[in-house]
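# For reference, the sequence and a predicted model appear below.
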Amino acid sequence: MTTQRFALIFGIIFLVVGAAGFIPGMTVEHTHPDVRVTSGLGLELGLFPVNVLHNIVHLLFGVWGLVAARSATGAVAYAKAVAIIYALLMVMGFIPALNLHTTFGLIPLYGNDIWLHALLAAIAAYFGFVRRADATVSTAGTTRTTTTR
């Protein structure tokens, strides 16, 4: 899979997940004393704590992924940023004492979000840092895309 395809797929997934957070029935009611933004607070798919701000963040990452997928350079930058940001969010989910597991009360980052953010960061790190950029090679009037490792 190319890095551009990765950005496209992640963008679509983030858009779907962000939109699903606004659909009644996709989120199970949930409360948490440290979350101050309670609008839309619940467990998406009964597993992942979200609120309206969390859903908006997912939508923004989705749009960013779709835009980034338009170029190899943009896709690599997106993958690197997603890897770093989601690794940071995973670590924040482990720190309730500093109220970081709720992003200072704004966005829930605890529970199943921790392992999901770790998984997203690992996949994005592969496409952003491990996998080399996709190159377009032109030979005798034909164009093919190759990937170097």
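Perfect, I can see it now. Numbering: from 1, shown residues only.
# C-alpha from now on. contacts and neighbour counts both.
OK.
# For the closest residue to Thr27 other than its chain neighbours, give me its contacts.
Nearest in space to Thr27, with sequence neighbours left out and distances taken as Cα to Cα, 6 or more residues apart in numbering, is Glu44 at 4.2 Å. Contact analysis of Glu44 by Cα atoms under 8 Å, 6 or more residues apart in numbering lists 20-21, 26-28, 50.
# can those residues go into TSV with extra columns for neighbour count?
Output for the contacts of Glu44, formatted as TSV (neighbours: other Cα atoms under 10 Å):
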residue	neighbour count
Ala20	16
Gly21	26
Met26	16
Thr27	22
Val28	18
Val50	27
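# okay, pairing it with this:
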Amino acid sequence: MARYARGGPRGPKPKVQLAAMAAAGIFVLIGVLGFVPGVTTGYDDMTFAGHHSEARLLGVFQVSILHNVLHLGFGLAGLLLARSVAGARVFLAGGGALYLGLWLYGFAIDRETAANFIPVNDADNWLHLALGFGMLAFGLLLSNQAGTGTRPDDPFDRP
């Protein structure tokens, strides 16, 4: 029996889409919470960008206005991409690869220079590592044959 690419009357959404929607929703929530005083400590010390921002989401993760806007944008893009199986795969696997790159960047830069423009601290770096591996794993492991309706060796364009 074929699995359908979309939920609704024909069947439930594939797990890869559900995982992408959940991850994207979390990014939107984190982006919003980054602008909430109290949830973000040192709110008055938040800068637009750069390592001088002393604001900390949940008192731990260094954030700036740019950092929060990037979370919001990434989450909204993920919600749009999660509407299809292929988009969900791209969001999770591509986003995972992106976050692994960000993790490497966070360890390679001198955090007291302009290179730390997002900004990131040790807690951010470890979170980026976990997000990178988690999203990549979900994007690659949850998408086997989901939404294709055919076997991989049976392309739709053959007569």
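That came in fine, so what should we check first? Predicted model only: the values in this text are computed from it and were never measured.
# TM between them?
Laid over one another, the chains give 0.77 as their TM-score (TM-score structural alignment, normalised by the length of the first structure), with 132 aligned residues with a Cα RMSD of 2.5 Å.
# And the corresponding residue of the second structure for the residue nearest to Thr27 of the first structure, how far from Asp124 of the second structure?
Aligning on TM-score structural alignment places Glu44 of the first structure opposite Leu57 in the second structure. Taken as Cα to Cα, to the nearest Å, the spacing of Leu57 of the second structure relative to Asp124 of the second structure amounts to 10 Å.
# can you check Leu98 of the second structure too?
As for Leu98 of the second structure, its distance to Asp124 of the second structure is 14 Å (criterion: Cα to Cα).
# Check Ala19 of the second structure too.
Applying Cα to Cα to Ala19 of the second structure and Asp124 of the second structure gives a distance of 22 Å.
# Equivalent analysis for Ala24 of the second structure, please.
Counting by Cα to Cα, the gap from Ala24 of the second structure to Asp124 of the second structure is 18 Å.
# In the second structure, what stretch matches the lengthiest helix in the first structure?
Once the first structure is assigned using DSSP state H, the helix that runs over the most residues is helix 72-93. Per TM-score structural alignment, the counterpart of helix 72-93 of the first structure in the second structure is residues 85-106.
# conserved subset of the contacts of Glu44 of the first structure in the second structure?
Among the contacts of Glu44 of the first structure, the contacts conserved in the second structure (both residues aligned by TM-score structural alignment, their matches' Cα atoms under 8 Å) are 20-21, 26-28, 50.
# Which of those residues fall in strands?
The strands, defined by DSSP state E, take in 27-28, 50 from those.
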